[in-house]
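Enquirer: Next come a sequence and a model predicted from it.
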Amino acid sequence: MKHYNFLFLMADQIRTATLEGMGDGIQTPNLRRLMDESVLFTRASCTCPLCTPSRASLATGRYPSRCGVPIHDAVLPPEQPTFYQALRDSGYRVGIVGKTDLHKRDTYCGVKGDLPSMYHYGFTDPVETEGKMNSAWYGTNPDGSIYPMGPYQKYLMDKDPELMRTLEKDYRSYMRQKPRYHAQPSVLPDEVFLDTFIGEKSLEWLNEHDNTGAPWHLTVSFAGPHNPWDPPKEDYDAVGDTLWPDPIPNDMEGKPAWIRRRVAQQTGGMTQADLQQVKRCYAGSVRVIDRWIGKLLDWLETSGHKDDTVVIFCADHGELLGDHGLLEKSCMYEGCLRIPLLVHLPGMTQRRDSDALAELMDLAPTCLELAGADWNRREMDAVSLVPVLNGSTEPLRPVQRSELHNCTMLFDGRYKWIRNYNDTDELYDLETDPQELHNVIDEHPKVLDRMRPYSFRH
């Protein structure tokens, strides 16, 4: 039996609307190239709109509350089984180049990105890099000299230690002095941008591990377009002075108190010009990722692997980009809940859209089923997407669920219930109110009764 290879492409904090033609007005020609030969899950969601819980949920096929990672600064418990382990046990080389966030609390990745914990999680050939924010926080020896926390920092240090100090100074200013909506081109030279490093190392991985006698699963985990929004100057200039679409209005009627406080903290004082600058820098960061995806797709074609490789593109969560006066993630509105999810199987030549209630963690059993690997289906909350990929229109699940430490989201395909703990609950009819402007929580008690059994807070 010939096994599929897997090229698993992942971006950090990119929303469904960012795909070309989906609303944000950003050009993504290489993602469009993939999309034109894939199934696009138009209503895919993350199981948590926050990096660490979302990635742990993907790794295990379990909701954050079930895999032991309900918060951001955490470590995936070593006793939790992962789909990477199952692939490895089935004979796969399992690689990662880029951010994993499986041990967020422990920010050290090792100068080669191959800590022993990565092997335990199931990777056979890891090159784990720092994430976007952590790329700036280096270690310091007693004599004041720098020691790198991961391979990207080691790369910068080998080129010039001042590059590392320049990045740290810029990000520290962003975190402590500048408004959250600050955006500007990178202070580093274009050629040493983090996602460029990840792209280059991914191509090196493929060339090194191709034709080794084993099938492979490579996760290319880009660090962008996560803030700080600081694309290479070349990409910032290439995007130009585009007039980006207006965000969803900042109408706080019916919104809980914690959302109102966050709006004031994140975008208080932000002008229209500030928002346009954020979107320009976000688009420039997306442009870098799209370019490297093009190079990776080119590699599949020139190496002869297009016909035996499953290609997946997804994100850990979305990005609000000013919708409702909010930026980034960590709430349950559509911008940060909905993720781009494309799956290309060998032989697909046309795009097909599916409105199935897919969740990011569903990629775990999907990859295992396509790989012919064994796993304990009763241990996962996730369901395989393979039936949908094969043309089935049967529902995947009655409701989608997503979790944060202070709220839960339930979506039945029309109504979206946000249960805000110790605050105002929200219910939106996304069929008539896709922008989530009208909280109708008091108008549909039967909808709540129908969805209540799927919440762990009855």
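Expert: Looks like it arrived, so ask away.
Enquirer: okay, CA-based contacts and neighbour counts for the rest of this
Expert: Will do.
Enquirer: Asp429 against Trp417, yeah?
Expert: No. Counting by Cα atoms under 8 Å, Asp429 does not reach Trp417; the two are 9.1 Å apart.
Enquirer: These two: which is more packed in?
Expert: Trp417 (25 against 21; other Cα atoms under 10 Å).
Enquirer: Checking Tyr108 next. Helix, strand or coil?
Expert: State at Tyr108, reduced to three classes by DSSP: H, G, I helix; E, B strand; the rest coil: coil.
Enquirer: next one: His217
Expert: Put simply, His217 is strand when judged by three-state DSSP.
Enquirer: Give the full set of residues in contact with it.
Expert: By Cα atoms under 8 Å, 6 or more residues apart in numbering, His217 lies in contact with 5-8, 92-95.
Enquirer: this is the other structure I want to compare:
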Amino acid sequence: MKKQHISLILGAMALGVEAMAQERPNVIYVFPDQYRNYAMEFWAQPDFAGQLNSASDPVHTPNINRFARESVVLSSAQSNCPLSSPHRGSLLTGMYPNRSGVPLNCNSSRPISSLRKDATCWSDVMSQAGYDCAYIGKLHTDFPTKNSPQHPGDYVETQRPVWDAYTEPQNRHGFNYWYSYGTFDEHKNPHYWDTEGNRHEPHEWSPTYEAKKAIEYIQNKNGQRDGSKPFFLMVGMNPPHSPYRTLNDCMEEDYNLYRDVPIDKLLVRKNANRDMAKAESARYYFASVTGVDRAFGMILDALKEAGLDENTVVVFSSDHGETMCSQNTDDPKNSPYTESMNVPFIIRYGSRLKPHVDNLLLSSPDIMPTMLGMAGLHDKIPAEIQGVDYSPLFYQPDSESVKRPDAALYIQNMDGNKDAQGNVVDYFPSARGIKTHQYTMAVYIDRNNNRDHVLLFDDKADPYQLNNIADTKEGKAAIKKLYKRMGELLTEIDDPWISRGIYKRVAKQLK
């Protein structure tokens, strides 16, 4: 009887623990690559009209439209270092590139750029808090090494430098379910390594396939997760990242929506140069956007069918934007232009969040602590992070428990010195800048750490950033204030511009 009584007590305790675990929300974070904030159809619809101060893209995104109406939508989320790897490093660690270990896009010529193994990542915290953690899709935060599971002693690809990478189990930072790769840009010929290191080549457009894998995980179809735990699922889709040139890059059904639309009806932003050779890519880019929307919708539908949508925090975001012929640049990213820095950030948490649009200047390192806050894990946020938990503002936009940011940093790094083998041994902090609700400023330096040039845009008066006002009387007065505030923020994060004396040196040259 005693044993039976003890067993009943232990069983009741176990059920109680399980019930408490299930009270915590599931978290799903979906982030396609190179997806700009303007590429969402709802911005042009009546109930969202006027929330952006410039034209949005004429894209078809019915699932994101529906999701936005159930969510808090940020109009001014910023990718501070708008490149895949640096943003992802900040996303996972809550730190800026100088601390995350990822100041540059990761490849085999840049051993200095790789996610810190000793960092306590978002997924580490979730795992330690009792979550089942899954990662599906593109990661791109690892320095590629000769660790191919299929070909021991070799890289996972033959091109040099190597970009793709296999993440070994000890470097997965708490993710117990794995179906991922480093970076690989054949959208209809993707590959993945699973939890055990087996390689899979599905020969299917990657967002669709990744959505199917996410659905299997949500449904726990094959026992992929511990059903007694809440789950944390990240899905890193590659499209609408380049290439976007042919039907090898997107689904034909999506391309057909844009095939016969004149380019001037697609590239509607006033700063877009429709005569650039890249202009035709707009059809394929927008087709990829629509395909990502459909894949995201598949995940949302599966979540609802499983009865989990009310107790799941779902986010749709991206790691950086895409200029797509704006500003006469072929570089889709790595710039302070709004098309590059401004990314989607849409968050839904059942009936707990009242749908609205907010102009919160959310920065990349803020996402990790904010999402931990959304999961009720405020007290688990690592002390070393540099981001801020803004979760109270999603519940109460007027909350005074956390101060709203007045600015977001812009960071651009380039390869620094190289060794005899051509490997990058440090990085060059080529530009620093600041984004406020009115201005965008970026200050560039040469290799001798002297001022090279300055960009300054009044985003309210000039939303397409057509006029650089850095040398005007108004501009010089604004630069003085903006540069001071930028210095304060750079000091807070111990940026190289501060530690190497670049900030003070350039300050003298700006007078």
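Expert: Thanks, I have it. As the structure is a computational prediction, the values presented were derived from the model and not from experiment.
Enquirer: Give me the longest helix you can find in structure 1.
Expert: When structure 1 is parsed with DSSP state H, its longest helix is helix 272-303.
Enquirer: Mind jotting down where the strands sit in the stretch 251-400 of structure 2?
Expert: Using DSSP state E, counting those that start in this stretch, the strands found in the stretch 251-400 of structure 2 span residues 312-317, 345-349, 356-358.
Enquirer: Can you point out the buried residues in stretch 357-377 of structure 1?
Expert: Of all the residues in stretch 357-377 of structure 1, those buried under the rule 16 or more other Cα atoms under 10 Å are 357-368, 370-371, 373, 375.
Enquirer: ok so, going back, in the longest helix of structure 1, what counts as buried?
Expert: Buried residues in helix 272-303 of structure 1, counted by 16+ other Cα under 10 Å: 275-297, 299-300.
Enquirer: re earlier: which one among the contacts of His217 of structure 1 gets closest to Trp244 of structure 1?
Expert: Phe8 (29.4 Å; Cα to Cα).
Enquirer: Quick check: the gap between the equivalent of the closest one over in structure 2 and Gly174 of structure 2.
Expert: In structure 2, Phe8 of structure 1 lines up with Tyr29, judged by TM-score structural alignment. Applying Cα to Cα, to the nearest Å, the value for Tyr29 of structure 2 to Gly174 of structure 2 is 16 Å.
Enquirer: Just list the residues touching the closest residue to Thr366 of structure 1 other than its chain neighbours, thanks.
Expert: Counting by Cα to Cα, 6 or more residues apart in numbering, the nearest residue to Thr366 of structure 1 once its immediate chain neighbours are dropped is Ser384, at 4.4 Å. By Cα under 8 Å, 6+ apart, the contact set of Ser384 of structure 1 is 362-366, 369.
Enquirer: same question, Leu31 of structure 1
Expert: With contacts defined as Cα under 8 Å, 6+ apart, Leu31 of structure 1 is in contact with 19-20, 290, 293-294.
Enquirer: Turn these into a markdown table, including distance to Met164 of structure 1.
Expert: Listed next are the contacts of Leu31 of structure 1 as a markdown table, based on distance: Cα to Cα, whole Å:
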| residue | distance to Met164 of structure 1 |
| --- | --- |
| Leu19 | 32 |
| Glu20 | 34 |
| Asp290 | 26 |
| Ile293 | 26 |
| Gly294 | 29 |
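Enquirer: Contacts only, for the residue most central in space within structure 2.
Expert: Geometric centre of structure 2, nearest residue: Asp319, 2.6 Å, by Cα atoms, centre = their mean. Residues in contact with Asp319 of structure 2, defined by Cα under 8 Å, 6+ apart, are 31-35, 79, 82-84, 87-88, 343.
Enquirer: Quickly name whichever of the residues you listed is closest to Met414 of structure 2.
Expert: When those are compared against Met414 of structure 2 (criterion: Cα to Cα), the nearest one is Leu83, at 11.3 Å.
Enquirer: what's the nearest residue to that closest one if we skip its chain neighbours?
Expert: Leaving aside its chain neighbours, Leu83 of structure 2 sits nearest to Asn334 (5.8 Å; criterion: Cα to Cα, 6+ apart).
Enquirer: per the alignment, the one you found corresponds to what in structure 1?
Expert: Per TM-score structural alignment, Asn334 of structure 2 is aligned with Ser330.
Enquirer: gap between its match and Thr242 of structure 1?
Expert: 28 Å.
Enquirer: Comparing these two, which residue is more hemmed in?
Expert: Set side by side, Ser330 of structure 1 and Thr242 show more neighbours around Ser330, with 22 against 13, by other Cα under 10 Å.
Enquirer: Tell me how far that one lies from Arg260 of structure 1.
Expert: Look at Ser330 of structure 1 and Arg260 of structure 1: by Cα to Cα, they are 14 Å apart.
Enquirer: Spatially, which two of the buried residues of stretch 357-377 of structure 1 are the most separated?
Expert: Top of the distance list for the buried residues of stretch 357-377 of structure 1 (Cα to Cα): Leu357 and Ala373, 24.1 Å.
Enquirer: give the contact list for the counterpart of Val343 of structure 2 in structure 1.
Expert: When structure 1 is aligned by TM-score structural alignment, the residue opposite Val343 of structure 2 is Ile339. Counting by Cα under 8 Å, 6+ apart, Ile339 of structure 1 makes contact with 14-16, 43-46, 314-318.
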